[in-house]
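> here is a sequence with its predicted model. Questions after.
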Amino acid sequence: MHDKRAREILFGAFWKGGWIRDSDRYVSPDDFAYAKRMGYMFDPIELSHDQVVSQLIEERERADLTALSNSFLASLGSRRLDLRSALGSYAFASNFPQHEIATTSATIVPSGAQRCNWCGFYEFQNPAKVDLSLLNFERHRWGGVRRDNPVYAWLDLSLFRAEALQNPTGADQQMMHEILETARSMEPDATASSLEKALAGTLKSSKAERRVLIEILAVCGVLQPRSRAGYFGEFTFDFEREHTGQHFNDWGYPAIWWRGSDGVSETALAAYFPNL
């Protein structure tokens, strides 16, 4: 459900020309109750590793790929970034394994939390409260930024199911064709950052939106680096997601490794967008 007032309350809780500091965040009880009723804000909840795993797999099994794909395409014109996000969450979850927490001594952090080597979830001795409102803010503002976070993927897919189905227009499909042609035509050593700049005139978007768009297509395997594993037909464990070592490079995995020579995976494209 798209509700302007609830969205404004959500945004006002976290952003005012930039991030609002935790200590300065405030939402009146009445506003919070309204945004909560509309499905935009939530009470913090406690989640264990095993709960997250089971809930994400359950949402994956309930997902409708056609609806996810159509909503992604429709978002290119509508800029409903919350609906664009769900395809990336599905792609991340598509081969997500049923598993118990897998740790080594190296993944026990000073607080005592254990980081799962497989999915990256941090589990504390006393379950930490998760701020789902923050995740939903990121979902609405940018289309999500935590592509490999299983909590985000679960929330994203569950909220998507409550939305009305979106169908792309011919203009939306044409924009997608232009995005793909741009990716196919990049110089061999072009990076994801180069592609982001090249897409600036293709669709109405901010730099941050184009980055998220590219990262979603990379998680789907449409922009799959040939030199690295991904999520199309497989699941890349958290400990396998290599970084380039460039401290200034904050692209997500696997988009961080994509180069122009990798082009577009026609196999993944056909799987996720069979009607293009």
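Good, I have the coordinates. Numbers count the residues shown, from 1 in each chain.
> okay, CA-based contacts and neighbour counts for the rest of this
OK.
> hang on, P150 packs against Q55?
No. Contact between P150 and Q55 fails when scored by C-alpha atoms under 8 Å: they sit 9.4 Å apart.
> between these two, who's got more neighbours?
P150 (23 against 17; other C-alpha atoms under 10 Å).
> check contacts around the more buried one.
With contact set as C-alpha atoms under 8 Å, 6 or more residues apart in numbering, P150 has these partners: 52-53, 56, 93, 119, 121.
> and here is the other one:
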Amino acid sequence: MDKKAAKILMSTFWGGGGWKSVSTPFSGEDFEYAKSQGVMFDPLTITHDEIVQRLHEIHQDDTLQERVVTAFLHSLSTKKVHLRSALSSWALTSQLPLHTYLERRAVHANTSACGDCNFLRLQSDQEYVDADLNVLNFERIKWGGVRHGWLLYCLMDLELLYKDTDAISEVTPEDQAILVSLLEAAQTGDPKDSARSLEKRWKGLFPSSKQERDALLEIWAAAGLLVPTDKPRRGKGGSGDFIFVATWQGDDGYNTDAALRYFAPYLPEIL
């Protein structure tokens, strides 16, 4: 990723006091430079059905999953957090059938009136008019994403991964060691432990901020690595800080099948 372009994007939305007020659409020399580097974008008008079609085409690439996994692992020691959320974007959309928005309406719409998106907990609209991808990419680069369940975010995330030379990297022994430590920390066995407890257990295991660890928890949950089991829930409705990992608790641990599906070549034989 071009460092100058990334700095332009970051300074557009974030300053010493946190979030900045911005006016869209963006323009100017800096914006044009960041846009030329594929880091900032013009407003996007697109339909749900077009997004689903593009995602379907992306998933025809048999090398995509391995690229997503190696990019994720490479991010652990390098702190390239923008490479992480492709794991959840891939997982959330890999089972998405080719469909139209009105084909199957959701009976109980939680995230979308589209039944297929709603079933997979994807937030989608029938049409997007002048949608701003810049704030989504800012969140991706700053923390590893925030709106992981947005269909539009998943498309942007996976398309950017294809273009990012940082994503073509070897997984180092340090990355593998961090992965093992994160998985081991998730096996607390204590039903009183919440997602917030796990975030604190992860502190110090790899270079990260609290916000980046929060994003990683959501990514792992959306990817099926941290999921509630049939054990009784100790909390009342889960944590308001999270969406996908809100009701996870310590005795759920991590999903072994999912861990092996993604990371088997990078894990010791006995974990």
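Everything's here; your move. Note that the structure is predicted; figures quoted are calculated from it, not measured.
> just to revisit the earlier point, for PyMOL, what selects the buried ones among the contacts of P150 of the first structure?
Those of these that count as buried under 16 or more other C-alpha atoms under 10 Å are selected in PyMOL with:
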select buried, resi 52+53+56+93+119+121
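> buried stuff in stretch 4-11 of the second structure?
Here stretch 4-11 of the second structure shows 5-6, 8-10 as buried, counting by 16+ other C-alpha under 10 Å.
> ok, now stretch 49-62 of the second structure?
Quick answer for stretch 49-62 of the second structure (16+ other C-alpha under 10 Å): 49, 51-52, 55-56, 58-59.
> helix/strand/coil for the counterpart of V264 of the first structure in the second structure?
Using TM-score structural alignment as the criterion, V264 of the first structure maps onto Y254 of the second structure. Applying DSSP: H, G, I helix; E, B strand; the rest coil to Y254 of the second structure yields a three-state assignment of coil.
> go ahead and confirm Y254 of the second structure touches G189.
No. Using C-alpha under 8 Å, Y254 of the second structure makes no contact with G189, being 10.3 Å away.
> more crowded one of these two?
The neighbour comparison of Y254 of the second structure against G189 (other C-alpha under 10 Å) goes to Y254, with 25 against 13.
> check contacts around the more buried one.
With C-alpha under 8 Å, 6+ apart, Y254 of the second structure has these contacts: 183, 186-187, 225-227.
> report the separation between it and F31 of the second structure.
42 Å (C-alpha to C-alpha, to the nearest Å).
> for the stretch 1-150 of the first structure, what spans make up the strands?
Secondary structure of the stretch 1-150 of the first structure (DSSP state E, counting those that start in this stretch): strands located at 45-46, 114-115, 122-123, 129-130.
> export the ones you listed as a markdown table, with columns for distance to A218 of the first structure and mean neighbour count.
Formatted as a markdown table, the strands of the stretch 1-150 of the first structure follow (distance: least, C-alpha to C-alpha, whole Å; neighbours: other C-alpha atoms under 10 Å):
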| stretch | distance to A218 of the first structure | mean neighbour count |
| --- | --- | --- |
| strand 45-46 | 30 | 12 |
| strand 114-115 | 24 | 23 |
| strand 122-123 | 24 | 19 |
| strand 129-130 | 27 | 14 |
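> make JSON lines out of those and add distance to R84 of the first structure.
Converted to JSON lines, the strands of the stretch 1-150 of the first structure look like this (distance: least, C-alpha to C-alpha, whole Å):
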{"stretch": "strand 45-46", "distance to R84 of the first structure": "25"}
{"stretch": "strand 114-115", "distance to R84 of the first structure": "29"}
{"stretch": "strand 122-123", "distance to R84 of the first structure": "26"}
{"stretch": "strand 129-130", "distance to R84 of the first structure": "23"}
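> translate E66 of the second structure into the numbering of the first structure.
Aligned partner of E66 of the second structure by TM-score structural alignment: T66.
> the alignment partner in the second structure of L213 of the first structure in helix, strand or coil?
Aligned by TM-score structural alignment, L213 of the first structure pairs with L216 of the second structure. The three-state assignment at L216 of the second structure reads helix, by three-state DSSP.
> you'd agree L216 of the second structure is up against G144?
Yes. The pair L216 of the second structure / G144 is scored as a contact, 7.3 Å apart, by C-alpha under 8 Å.
> overlap in contacts of those two?
Shared contacts of L216 of the second structure and G144, defined by C-alpha under 8 Å, 6+ apart, are found at 84-85.
> spatially central residue for the second structure, please.
Centroid-nearest residue in the second structure: S85, 2.7 Å away (criterion: C-alpha atoms, centre = their mean).
> and it, how far is that from V69 of the second structure?
To V69 of the second structure, S85 of the second structure is 10 Å away according to C-alpha to C-alpha.
> ok, back up a step: and the contacts of P150 of the first structure, which is closest to M176 of the first structure?
Nearest to M176 of the first structure among the contacts of P150 of the first structure: A93, at 23.0 Å, using C-alpha to C-alpha.
> counterpart of that closest one in the second structure?
By TM-score structural alignment, A93 of the first structure lines up with T93.
> roughly how far apart are that match and L158 of the second structure?
Counting by C-alpha to C-alpha, the gap from T93 of the second structure to L158 of the second structure is 10 Å.
> also F72 of the second structure?
For F72 of the second structure relative to L158 of the second structure (C-alpha to C-alpha), the value is 12 Å.
> mutual contacts of the two, please.
Shared contacts of F72 of the second structure and L158 (C-alpha under 8 Å, 6+ apart): A86.
> restricted to helices, list the contacts of Y254 of the second structure.
The helices, defined by DSSP state H, take in 183, 186 from the contacts of Y254 of the second structure.
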